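# Coordinates only, no sequence provided:
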């Protein structure tokens, strides 16, 4: 009796989640007409957290490159947007993707330095690179030096238009970020990335271009960080080196990914929701708030080593964005 096999890449939960997501996106797109401006501003902030965490998860969780200096590209995206808007007359909304692309372009020569380092040295080295950028912009008087400056290019645009367009761009960036990373991870390049994370030598022996793949992922992560930075400061309307290049951005991303589940698309989403809620309702408690974040991170790493979503996936088989392949035995049909 001959058996056949098929490769299963999706689940019923995946299809249901896709349908629900489409409905939520349509409802969210209409928020400027039924929601409040505070809701839209909060969503923009959440989007920046999520995009930054999502691309950090791609870099570290899937690529094995643990960087604590991604704030370098976050700040570059924000400053590029501001410079184009304030000094060259480019619409700041159009400057958001340009800022992301500039951050990605700068990541290429930066990688020549960063990739010379391995492990903990790579992590510390990326932080040092970010500090170099912070100090450099702090000494440029044209953009306000260390005290920063305001985004003046949006003057003359009504508040409703500014907030609505910023919200729509944030929504589009979130959807595009999830879709593109999901498509990439389901491709052969995504499998190659996982192989590199597990064992670079073995991956290279199987013909995988390790250096090129790592460069692509590092650049994509920089583009994502730059996109988050440009978007954040369009909504914030003011930028400074300490805010743009703060290590807190990477620390927050690490927290979100660890809480949600590293190496999973759903992880940064769950982590970003939890972090946004904690930051929204408990940040006024100051030191106690920071202690609470640390305690939550410790509890998660001890009792939920794969993160909250990772625990749910292992316990109940939940998977909204399946990237793995399962070989299913198909019994023969009765003749």
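It's in. Owing to the predicted nature of the structure, the values given are computational and were not obtained by experimental measurement. Numbering: from 1, shown residues only.
# Please make it C-alpha for all contacts and neighbour counts, starting now.
Fine.
# Please identify the buried residues of stretch 174-184?
Residues 174-175, 177-178, 181-182 are the ones in stretch 174-184 that count as buried (16 or more other CA atoms under 10 Å).
# which two in these are spaced the farthest apart?
174 and 182 (12.2 Å; CA to CA).
# Just the buried residues of stretch 174-184: which are in strands?
Per DSSP state E, strands hold no members of the buried residues of stretch 174-184.
# Just the residues you listed: which are in helices?
174-175, 177-178, 181-182 (DSSP state H).
# Just put the residues you listed in a markdown table and tack on distance to residue 108.
What follows is these, written out as a markdown table (distance: CA to CA, whole Å):
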| residue | distance to residue 108 |
| --- | --- |
| 174 | 24 |
| 175 | 26 |
| 177 | 20 |
| 178 | 23 |
| 181 | 20 |
| 182 | 23 |
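# and of those, the nearest to residue 5?
residue 182 (24.7 Å).
# which ones are touching that closest one?
If you count contacts by CA atoms under 8 Å, 6 or more residues apart in numbering, residue 182 has them with 265, 321, 323.
# put this beside the first:
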């Protein structure tokens, strides 16, 4: 006689393990579409007409810089709750570190781009000891002051051109088509890697801990989360990403100055992109960067009126779409390209 199979008895006082799911069929379809887009972008120089390919590559590098910087600000403020208006300090530091390595140390400028980002991350460690003494609005203003210290310090260094800036002479011997192709390839790798790493981090337990810290630091610490260590890690990672965006921007621009590198406009534009796209969402900076790039190309020649229009647009979107355009699309059509929310299955 065959006895029916049954599950072993559970110990007294125990309960079944809770199963948690992240993502779904829509996310898998989005991953396939994203892979197709990356493949098309990677092969663009070989299938697009030469003149159009050159213009498209330059535009993509510009969008990539906007996206990287906005993504890092979103990670810092949208997910970590650390609202900074001084991230341009690391944007400019990464750019100048790349220039110094290229012009004076003989390092290939394209190799100097990640090295400049690493230099920005390293300098963020001692800077954080000052910035983390401040809380809330004082932290935001303090980071702005730190960025101004960076700008004034670099403006007084004659070796890098002082206040008028200098050019990236290390690329003089490289032909323009080769330079554009290398910059484009580097930008594509940086964007894909940044998106993948941020997405993987936010789906991990450390990402969940970061969200807990953002919502309530006291409650998170009471659950055993290393609040200070997690905030420091996110701050340094955001500095690395900002430095990467700065180094990439100026290796494509070929010229750098303190006012261009450390301008508060960089953080203002990042806030605009994140607010327009949706703060606290990976899709937010992507949508915001595309919108900002399109507006910049169409209306930047209007100067002050253009900046005023950006501000009014941000106010309108905030009132009409509190979750940003990406949040509205998710709510209206169920589009969630980078799901990080946990769903209980049991």
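Alright, I've got the coordinates. The structure presented is a predicted model; accordingly, all values stated were derived computationally and were not measured.
# Would you pull the TM-score for this pair?
In this superposition the chains share a TM-score of 0.96, using TM-score structural alignment, normalised by the length of structure 1; 328 aligned residues with a CA RMSD of 1.3 Å.
# Neighbour-wise, which one of the contacts of residue 182 of structure 1 leads?
residue 265 (27 neighbours; other CA atoms under 10 Å).
# Which residue is the nearest non-sequential neighbour of it?
Of all residues not flanking residue 265 of structure 1 in the chain, residue 321 sits nearest, at 6.6 Å (CA to CA, 6 or more residues apart in numbering).
# Assess the claim that that neighbour and residue 263 are in contact.
No. Between residue 321 of structure 1 and residue 263 there is no contact under CA atoms under 8 Å: 11.8 Å.
# Quick check: the gap between the aligned partner of residue 264 of structure 1 in structure 2 and residue 76 of structure 2.
Taking TM-score structural alignment for the superposition, residue 264 of structure 1 sits opposite residue 281 in structure 2. Distance, residue 281 of structure 2 to residue 76 of structure 2, using CA to CA, to the nearest Å: 12 Å.
# same question, residue 295 of structure 2
25 Å.
# So for these two, which residue has more residues nearby?
Neighbour count, other CA under 10 Å: between residue 295 of structure 2 and residue 76, residue 76 has more, with 25 against 14.
# Checking the nearest residue to the more buried one once chain neighbours are set aside next. Helix, strand or coil?
The shortest distance from residue 76 of structure 2 to any non-neighbouring residue, by CA to CA, 6+ apart, is to residue 82 (5.5 Å). For residue 82 of structure 2, the assignment made with DSSP: H, G, I helix; E, B strand; the rest coil gives coil.
# So what does residue 82 of structure 2 match up with in structure 1?
Looks like residue 82 of structure 2 aligns to residue 65 there (TM-score structural alignment).
# same thing with residue 33 of structure 2?
Match for residue 33 of structure 2 (TM-score structural alignment): residue 20.
# and whichever strand or helix holds that match, what does it pack onto?
Here residue 20 of structure 1 sits within helix 12-29, counting by DSSP states H and E. Counting contacts by 3 or more CA pairs under 8 Å, 6 or more residues apart in numbering; DSSP states H and E, helix 12-29 of structure 1 is packed against helix 159-185.
# Just give me the mean distance for the helix it packs on relative to structure 2.
On superposition with structure 2, the mean distance recorded for helix 159-185 of structure 1 (mean CA distance after the TM-score superposition for structure 1) is 0.3 Å.
# against structure 1, where does stretch 306-319 of structure 2 fall?
Mapping stretch 306-319 of structure 2 onto structure 1 (TM-score structural alignment) gives residues 289-302.
# what does stretch 181-196 of structure 2 give?
Under TM-score structural alignment, the match for stretch 181-196 of structure 2 is residues 164-179.
# Tell me the gap between the matching stretch and the middle of its chain.
13 Å (CA atoms, centre = their mean, to the nearest Å).
# dump the residue contacts of the residue nearest to residue 265 of structure 1.
Going by CA under 8 Å, 6+ apart, residue 321 of structure 1 touches 14, 182, 265-266.
# sorry, back to before: tell me how many other residues crowd the residue nearest to residue 76 of structure 2.
Residue 82 of structure 2, neighbours per other CA under 10 Å, totals 22.
# And the helices in the stretch 1-150 of structure 2?
Counting by DSSP state H, counting those that start in this stretch, residue ranges of the helices within the stretch 1-150 of structure 2 are 25-42, 44-47, 50-73, 88-103, 109-131, 137-155.
# Can you say which of those is nearest to residue 186 of structure 2?
Nearest of the helices of the stretch 1-150 of structure 2 (CA to CA): helix 109-131, 7.6 Å.
# Quick check: the closest one compared with structure 1, mean distance?
Looks like 0.3 Å for helix 109-131 of structure 2 (mean CA distance after the TM-score superposition for structure 1).
# Now do that helix and helix 137-155, the angle between them.
Angle of helix 109-131 of structure 2 versus helix 137-155, following axes from the mean of the first three to the mean of the last three CA atoms, to 10 degrees, is 130 degrees.
# So which bit of structure 1 is helix 109-131 of structure 2 matched to?
So helix 109-131 of structure 2 sits over residues 92-114 in structure 1, by TM-score structural alignment.
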